[in-house]
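Asks: My questions concern the predicted model and sequence given below.
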Amino acid sequence: MIVLSPSILTADFGNLQEEVEKAVRGGCDWLHLDIMDGHFVPNITIGPMIVKALRRYAAIPFDVHLMVENPDGLLKLYADAGADIVTVHQEASGCRHLHRTIQHIKELGLKAGCAVNPGTPVELLEPVLMDLDMVLIMTVNPGFGGQSFIPSTLHKIARLRAMAEKWKPDLLIQVDGGINAATCESVIQAGANVLVVGSAIFDGVDPEGNVRKYKALLERRED
């Protein structure tokens, strides 16, 4: 099964509840929540209060992506806010002890993910791969929505899939950045099984219909 996790980064923040409800009605599997601190990336987005508020309108897994320098002090806040999966960045200065951070996420009863930027080799994750539930391969440089897919990241997806077959066959491989109808097939073929789709869903026109379109596309592929 290919999981569709719409990112609210490009949603209408003035009508965020409605945007989320539309995506849920469309049948999305998860909801992707990008948390940015203005340090690890130049942008600032939402905090745990917003995540907690949205939790009332979506009974699906919340996929929380921490693009922050020091995630450890925030993990319980997002667990309490309603996160189901928390992903931290291998490159963050506060993840020097990555194994410890992963264990902390799991102790909170959450699934643990680790993200790598386009310039970071996936091989750096081999020592912790068996402890992870998911790896997020950024297919754009993080910090802003609406960017174009970086084609060279396909090789990283394929390398990670080969590593997973050896060390962690049930690993979820998530991709985020420039994922749309033109790129989703290539990332799935490379080995991804969780697609984060942002601007192609929340285009200001029909989020519910867009989710239905992508779900139908993925279901046809699975058949």
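Replies: Now that the structure is in, tell me what you want to look at.
Asks: can we go C-alpha only for contacts and neighbour counts from here?
Replies: OK.
Asks: check which helix or strand covers the residue lying closest to residue 131 once chain neighbours are set aside.
Replies: Leaving aside its chain neighbours, residue 131 sits nearest to residue 102 (7.3 Å; criterion: Cα to Cα, 6 or more residues apart in numbering). According to DSSP states H and E, residue 102 maps onto helix 98-107.
Asks: For that helix, buried residues please.
Replies: 98, 101-106 (16 or more other Cα atoms under 10 Å).
Asks: And for stretch 21-36?
Replies: In stretch 21-36, counting by 16+ other Cα under 10 Å, buried: 22-24, 26-36.
Asks: What is the nearest of the residues you listed to residue 9?
Replies: residue 34 (6.4 Å; Cα to Cα).
Asks: Now that closest one. Nearest residue, chain neighbours left out?
Replies: residue 65 (5.0 Å).
Asks: how near is the one you found to residue 206?
Replies: Residue 65 is 24 Å from residue 206, where distance means Cα to Cα, to the nearest Å.
Asks: Could you do residue 77 as well?
Replies: With Cα to Cα as the criterion, residue 77 and residue 206 are 32 Å apart.
Asks: Would you map the strands across this structure?
Replies: 3-6, 31-36, 62-67, 85-89, 111-116, 134-138, 172-176, 194-197 (DSSP state E).
Asks: try this one side by side with the last:
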Amino acid sequence: MEVKVLPSLLSADFLNLRDDIVRMESAQVDMFHLDVMDGQFVPNISYGLPLIEAIRRGTDAPLDVHLMTEDPEQFIETLGEIGVDMVSFHIEATAHAHRLVKYIKAQGMRAGIALNPQTPIIQVTHLLGDVDYVLIMTVNPGFGGQSFIDAGIDKIKELSAIRSEKNLDFEIEVDGGINDETAKHCIDAGATLLVSGSYLFKARDAKEMVQLLRGQHEG
């Protein structure tokens, strides 16, 4: 599968958000990653549906929404109406994960399941035939700029082995501490969707960084 780079807008300059979106589009990113936090499931609050709707109007790039919230079901219909392309929710946040996956797909979006660093893969193996992607958190969710948790590599490898063994086609997304070094480890382990925040937004040449992230599987 082709490696895709997703800048996390949590690391953008919110006073100049449109400029940052245009800058990332010029860097030829594949889509944008949006973290929705409710101050309950995670200790931070990020942004809500009105801002996502504004971002949708401001870019033609696909939008990947990561719900770090309790009761993720409440947002799905509106996200579909806004025109979001991908939605992931946390297995730890709902008692009805399979039903929610079906609900997301019914709204015309790709469905993903996310796991906190301490949550083992076995918690989502029953969903792997139904989801479009699995999001492995390689930092504790809630804040940007954290260091990569190495144990996430083993989880990516485990997922990749299951995918091959059962001939499934879900993608593996990784979020947290992604730079050119950690990206290589993730890609080698089987990841294809790389979420990167401060590494991209603080770069003098974001396009070069995007190419670096994509190229980590070569040679």
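Replies: Cool, the structure landed. What you are looking at is a predicted structure, and each value in this text was computed from that prediction instead of being measured.
Asks: coming back round to it: other SSEs contacting the helix holding residue 102 of the first structure?
Replies: Counting contacts by 3 or more Cα pairs under 8 Å, 6 or more residues apart in numbering; DSSP states H and E, helix 98-107 of the first structure is packed against strand 111-116.
Asks: what's the neighbour count on the residue nearest to residue 34 of the first structure?
Replies: By other Cα atoms under 10 Å, the residues close to residue 65 of the first structure number 22.
Asks: Quick check: it vs residue 47 of the first structure, distance?
Replies: Applying Cα to Cα to residue 65 of the first structure and residue 47 of the first structure gives a distance of 11 Å.
Asks: list the residues that contact both of the two?
Replies: Residues touching both residue 65 of the first structure and residue 47 (Cα atoms under 8 Å, 6 or more residues apart in numbering) are residue 35.
Asks: Now compare the buried residues of helix 98-107 of the first structure and name the two farthest from each other.
Replies: Using Cα to Cα, the buried residues of helix 98-107 of the first structure span at most 12.6 Å, a distance reached by 98 and 106.
Asks: Counting residues, name the longest helix you see in the second structure.
Replies: Ranked by residue count, the top helix of the second structure under DSSP state H comes out as helix 151-165.
Asks: what's it packed up against?
Replies: Other elements packing on helix 151-165 of the second structure under the criterion 3+ Cα pairs under 8 Å, 6+ apart are strand 133-137, strand 171-175, helix 180-189.
Asks: Check which residues of the second one are buried.
Replies: Neighbour-count burial for strand 171-175 of the second structure, with 16+ other Cα under 10 Å as criterion, is recorded at 171-175.
Asks: Can you check which part of the first structure that strand sits on?
Replies: The aligned range for strand 171-175 of the second structure in the first structure is 172-176, by TM-score structural alignment.
Asks: residues making contact with that stretch?
Replies: Contacts of stretch 172-176 of the first structure (Cα under 8 Å, 6+ apart): 133-140, 157, 161, 187, 191-197.
Asks: change it to 10 Å
Replies: Stretch 172-176 of the first structure has contacts (Cα atoms under 10 Å, 6 or more residues apart in numbering) with 2-7, 32, 113-115, 132-142, 145, 149, 153-154, 157, 160-161, 164, 184, 187-188, 191-198.
Asks: what does stretch 20-32 of the second structure give?
Replies: 3-9, 11-14, 17-19, 55, 58-65, 85, 193-196, 200-201, 205-211, 214.
Asks: ok, residue 178 of the first structure touching residue 200?
Replies: Yes: if you go by Cα atoms under 10 Å, residue 178 of the first structure and residue 200 touch, sitting 8.6 Å apart.
Asks: so what sits against both of these two?
Replies: In contact with both residue 178 of the first structure and residue 200: residue 146, using Cα under 10 Å, 6+ apart.
Asks: and those two? which has more neighbours close in?
Replies: Between residue 178 of the first structure and residue 200, residue 178 has the larger neighbour count (other Cα under 10 Å), namely 24 against 20.
Asks: Assess the claim that residue 191 of the first structure and residue 161 are in contact.
Replies: Yes: using Cα under 10 Å, residue 191 of the first structure is in contact with residue 161, at 5.5 Å.
Asks: Tell me which of the strands of the first structure lies nearest to residue 222 of the first structure.
Replies: By Cα to Cα (comparing all of the strands of the first structure), the closest turns out to be strand 3-6, at 11.4 Å.
Asks: Could you pull out the buried residues of that closest one?
Replies: 3-6.
Asks: right, and out of those, which lies closest to residue 41 of the first structure?
Replies: residue 6 (20.3 Å).
Asks: Now check the second structure for the residue matching the closest one.
Replies: Using TM-score structural alignment, residue 6 of the first structure pairs with residue 7 in the second structure.
Asks: these two touch, right, that match and residue 202?
Replies: No: taking Cα under 10 Å as the definition, residue 7 of the second structure is not a contact partner of residue 202, at 11.3 Å.
Asks: List the residues that contact residue 81 of the second structure.
Replies: 53, 107-108.
Asks: Let me have those in JSON lines, extended by distance to residue 43 of the second structure and neighbour count.
Replies: Compiled in JSON lines, these are given as follows (distance: Cα to Cα, whole Å; neighbours: other Cα atoms under 10 Å):
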{"residue": "53", "distance to residue 43 of the second structure": "24", "neighbour count": "16"}
{"residue": "107", "distance to residue 43 of the second structure": "29", "neighbour count": "18"}
{"residue": "108", "distance to residue 43 of the second structure": "30", "neighbour count": "16"}
